[in-house]
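**Q** Dropping the sequence and predicted coords here.
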Amino acid sequence: MNPIRLPCYCGSLRQASRVVTQLYDQILKPSGVKITQFGILKLLAACPDMTTGGMAEALAMDSTTLTRTLKIIQNNCWIDVATGADRRQRCWNITEAGLQRLQDAEPLWKNAQKEFARLAHDVDLDGLTRTVFHLVQKVGE
């Protein structure tokens, strides 16, 4: 791969996001779970009965993109949905199959974390994570 350095902040962040996503997806491939799906399963395992809007906010995701990903995960029977207090509200939960898939994917995810840390050995990853989270908070206000 021969990427170019982009002069655009957004383009640079998206470029980095794509290559990191590809790395994680490749390592997670044997589990059948993509990194975007893994994050949603982890969130629902920790926070059951989340609404679509609550998840979109927590993940800083566009609700249309989230809804597409939720549909794929639901079709795999890893999550299910119920109507909330407001009939328009949809509350999501991880299923037993989803929990099992998450447990199967967890060691692969840990391997992806280690591989990323190995590749970025000269980067302060804790500082990077703090900085990115700070950007999410500032820009998302």
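**A** Okay, I see it. Residues are numbered from 1 along each chain as shown.
**Q** Only C-alpha atoms from now on, for both contacts and neighbour counts.
**A** Noted.
**Q** What is the subsequent helix or strand relative to the host helix or strand of residue 64?
**A** Secondary-structure assignment from DSSP states H and E places residue 64 in helix 63-75. With elements assigned by DSSP H and E, the helix or strand that comes after helix 63-75 is strand 79-83.
**Q** let's bring in a second model and compare:
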Amino acid sequence: MIEDDFSLCVLDNARKAARAVSRYYDRLARQVGLTAGQFSVLAAVRRACEETTGELAERLSMDRTTLVRNVALLERKGLVVSSLSRNGKGKHYRLTERGKELLEEALPLWRQAQEDVKRHLGEEDFSRTINALKRLSKL
């Protein structure tokens, strides 16, 4: 019987990489009182343009209930406000002034993390990795 080489398991390696990258981005985001996940939600809300909760969750590849929980925390922090959509079928979100300011404060840290990862992988592998991750996200 041939032994399976689990060191080549895409799932295992993707999870390990995701945890390591998340920890790294979290360390930087903590400097402004956020988690990396909260930063991602804030950035997505800034770009939301009338997206409903479901549409925003889909764009973030996030479970709807996880998004609602994250947004509720950001609302309690005074960073996001929600309102009913025009047709009354769902909510829309927008950043408060405080949310915009905090996102602007966090952006240089995100840019630093991006550059650090790019330097760690090298320019070519960075681009290949991003492209591979985008393809994998469509499985």
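**A** Done, it's in. The model shown is predicted, which means the values in this text are computed figures rather than measured ones.
**Q** Quick check: TM-score for this pair?
**A** TM-score of the superposed chains, computed with TM-score structural alignment, normalised by the length of the second structure, equals 0.86; 134 aligned residues with a CA RMSD of 1.9 Å.
**Q** which helices and strands does the helix holding residue 64 of the first structure pack with?
**A** helix 35-46, helix 52-59, strand 79-83 (3 or more CA pairs under 8 Å, 6 or more residues apart in numbering; DSSP states H and E).
**Q** Out of those, the one nearest residue 131 of the first structure is which?
**A** helix 52-59 (16.1 Å; CA to CA).
**Q** Could you tell me how far that closest one lies from the centre of the chain?
**A** Centroid separation between helix 52-59 of the first structure and its chain, computed with CA atoms, centre = their mean, to the nearest Å, is 11 Å.
**Q** Which strands and helices lie in contact with that helix?
**A** Using 3+ CA pairs under 8 Å, 6+ apart: helix 52-59 of the first structure touches helix 63-75, strand 90-94.
**Q** ok, now which ones touch the residue nearest to the spatial centre of the second structure?
**A** Per CA atoms, centre = their mean, the C-alpha nearest to the average position across the second structure is that of residue 40, at 3.4 Å. For residue 40 of the second structure, the contact set (CA atoms under 8 Å, 6 or more residues apart in numbering) is empty.
**Q** what about it, distance to residue 26 of the second structure?
**A** Going from residue 40 of the second structure to residue 26 of the second structure by CA to CA, to the nearest Å gives 11 Å.
**Q** again, but for residue 17 of the second structure
**A** Residue 17 of the second structure is 14 Å from residue 26 of the second structure, by CA to CA.
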